[in-house]
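Peer 1: got a predicted structure plus its sequence, pasted below:
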Amino acid sequence: MAFKTNEDLIKIIQSNYYKFSKGQKAIAQFIIEQYDKAAFMTAAKIGKTVDVSESTVVRFATALGFDGFPDLQQALQVMIKNKLTTVQRISLNETPKDSEEFINKILKNEIHSLKNYLEDLDQERLNNAASLILGAKKIYIMGMRSSYALALYLGFYLDVIVENVKIVNQNTNSVFEQLVRINENDLFIIISYPRYSRQSMDAVNFAMDRKAKVIAITDTEASPFYQLADIALLGKSNMVSFVDSLVTPMAVINSLIMSVGMQEKDEIVKYFDLLEDVWDKYSIYNKENDFKK
């Protein structure tokens, strides 16, 4: 279940309040008043907090139309992702007993996220995105803040396959000066995760006004970029305290690069044959014998 705005889930809870049992009303009131905390609590912990059973919390989720409590929890997290400050992210995460426990929790979340991406992978959509890339006269790639690292990575490998790849530099004064020549023959790739950058949204609207095609790499269907893009590739970014995890977004980008590469395999082989000659001639890389004493 997806919600169009941050307030939709709360409104649904409020509109159904009169139908709830006494225990469910207690849960509803807690979520309405402290949804930022409820989003990161287990069903058992919410039940303990409002003095109801865990099964009552699960039934509350299904009464709202969710398949189970995890789906309700996910909807709450999506709702607040772009509202949380860094300080709030740190405070909302339960303090681990030790660093090993915390790292184990992080890695398990990453593995789970990657499994979900694999299960939900839409190969046809990925191939269509690759076709847009190969058909574009010029490709502009943009990502702000931590997503800038993803933009650099994608740009590096697309530049191996196609020509005229431009990474929009977030460190210059004006993004629009870098996009001023974009037109209907070009492609704009936006990489954006919560908290969504206003500048990224402005850049997408700028590209759309000039009839450029848009590919969005973002987290969920609730993302503001999902509806705007011609093609949206989804890969969730887990919130790990103050850090935005980029493991699944990187998997999305690698999948896209591979899809483009498979369609241009012969050209890539020729390109790397030429590069190997250049690398060898100018000793770009150390050879095995260089490391021997």
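Peer 2: Okay, I see it.

Peer 1: only C-alpha atoms for contact and neighbour calcs from this point on.
Peer 2: Noted.

Peer 1: secondary structure element holding Ser200?
Peer 2: Assigned by DSSP states H and E, Ser200 falls within helix 198-209.

Peer 1: over to Leu152?
Peer 2: Counting by DSSP H and E, Leu152 is found in helix 147-161.

Peer 1: what are the buried residues along that helix?
Peer 2: For helix 147-161, burial by neighbour count (16 or more other Cα atoms under 10 Å) applies to Ser147, Tyr148, Ala149, Leu150, Ala151, Leu152, Leu154, Gly155, Tyr157, Leu158, Ile161.

Peer 1: how about stretch 217-233?
Peer 2: Neighbour counts over stretch 217-233 (16+ other Cα under 10 Å) mark 217-226, 228-233 as buried.

Peer 1: take the residues you listed and keep only those in strands.
Peer 2: Among the buried residues of stretch 217-233, the residues falling in strands (DSSP state E) are Ile217, Thr218, Ile231, Ala232, Leu233.

Peer 1: residue boundaries of the helices in the stretch 151-293 of the chain?
Peer 2: Along the stretch 151-293 of the chain, the segments classed as helices by DSSP state H, counting those that start in this stretch run 175-179, 198-209, 247-263, 265-281.

Peer 1: putting a second one here so we can go through both:
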Amino acid sequence: MDTDKHKTRRPSARSPRNQDDAQAPEAMAAAPRSVDGLRELMVSIGRGETNLSLGGKAHSVLAKLLEQPEEVAVRTITDLATALGVNASTLTRLTTKLGYTGFADFQGVFRDSLAERHRHFYTHQAERLVAGKEPRAQSAEANHTSPEVEVVAQLAHESIANVDTFLARLSPADLREAAALLAAAPRVRVHGLRQFSALASFLCYGLGMIRADVALLDAQGLGVAEGLAQLQPGDVVVVTSVAPYTRSVAEAAVAAANAGMTVIAITDTLASPLVPPARHTFLIPHESSFFSNSMGAYLIFCEGLLNLVATHLGKQSLQALARRERLITALGIETD
């Protein structure tokens, strides 16, 4: 009798919607609660190893979502649908078919994974470094080099890949307008902490070579509030931080924007808390086997931005550099 009852519920081949609904309870019981689990499920679906099936379009959409987990974690369903060239309802149907109660439940998996990654970023990076020891030794043998050289070579190739990625998505308009702002603003302050204090110092030093009134936001250690209090609407604040983000840098960006200053952010993804308060945002990846955030692509971007500012300033930048050279000579700072 149970068998007959089950048969009466079997959807007909002419009713694909009912077929999807019939699969939903089964899928829901196994809905992955991690991004890695979702990737494994997608592979299983593609191999026909699960009772859950997706059409070609839905499978492609899921693959694209898994390629950009940070964006999925923070963007709205409408934004994601537009970026993927589908309707928001397509994403809703996909997530429910995978077993989630809706898109918000599905997105929560990405948010939780992102938060977990940030909490253990440095140990995860170090684990990858240690795990790669044997493959590097094999690569060194194949390339007739040493494991030590392979470590450096691997980082170099990863930095090149990061540079290629940010070049592919650079906005000419954002570059042009950011360079103009950095050239014309009455005052420029740069803010970055922890590892990215080095990048902030580098950018500040470079800008200071070609224009006046550039400094770190908290150069004297008096506090960010005091640094912002010295600025006026129309001044520019450049902030930089990447995952795992420094909370105080994000808070300084929001405070600067609320006070009428123009914020330029140099960060990693659209999930960054530096994005909302910024007028111009530059996204630079830092994927690498380095045990912390890779800085190579960031330095190259900043060098390019500095060159654009110098070009925009024209003769003014030449005069500033010439004056600097005269002072260096007068003070005997450099050796022959």
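Peer 2: Perfect, thanks for sending it. None of the values given here were measured: they were computed from a predicted structure.

Peer 1: TM-score of the superposed pair?
Peer 2: Once superposed, chain against chain, the TM-score is 0.73 (TM-score structural alignment, normalised by the length of structure 1); 258 aligned residues with a Cα RMSD of 3.7 Å.

Peer 1: in structure 1, what residues pair with stretch 230-239 of structure 2?
Peer 2: Aligned by TM-score structural alignment, stretch 230-239 of structure 2 falls on residues 181-190 of structure 1.

Peer 1: and that stretch, end to end?
Peer 2: When the termini of stretch 181-190 of structure 1 are compared using Cα to Cα, to the nearest Å, they are 17 Å apart.

Peer 1: all strands of the stretch 1-150 of structure 1, in order?
Peer 2: Under the criterion DSSP state E, counting those that start in this stretch, strands of the stretch 1-150 of structure 1 are mapped to 139-143.

Peer 1: for it, which segments count as helices?
Peer 2: Going by DSSP H, counting those that start in this stretch, the stretch 1-150 of structure 1 shows helices at 8-15, 22-38, 43-50, 54-63, 69-81, 86-92, 99-120, 123-135, 147-161.

Peer 1: let me have those in a markdown table, adding distance to Ile191 of structure 1 as columns.
Peer 2: Below are the helices of the stretch 1-150 of structure 1 laid out as a markdown table (distance: least, Cα to Cα, whole Å):
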| stretch | distance to Ile191 of structure 1 |
| --- | --- |
| helix 8-15 | 25 |
| helix 22-38 | 25 |
| helix 43-50 | 33 |
| helix 54-63 | 32 |
| helix 69-81 | 16 |
| helix 86-92 | 20 |
| helix 99-120 | 17 |
| helix 123-135 | 14 |
| helix 147-161 | 6 |
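
Peer 1: contact partners for the most centrally placed residue in structure 1?
Peer 2: The residue lying closest to the centre of structure 1 (Cα atoms, centre = their mean) is Asp219, at 3.2 Å. By Cα atoms under 8 Å, 6 or more residues apart in numbering, the residues touching Asp219 of structure 1 are Ser192, Tyr193, Pro194, Leu234, Gly235, Lys236, Ser237, Pro249.

Peer 1: what do we get in structure 2 for it?
Peer 2: Aligning on TM-score structural alignment places Asp219 of structure 1 opposite Asp268 in structure 2.

Peer 1: against Val61 of structure 2, how distant is that match?
Peer 2: For Asp268 of structure 2 relative to Val61 of structure 2 (Cα to Cα), the value is 23 Å.
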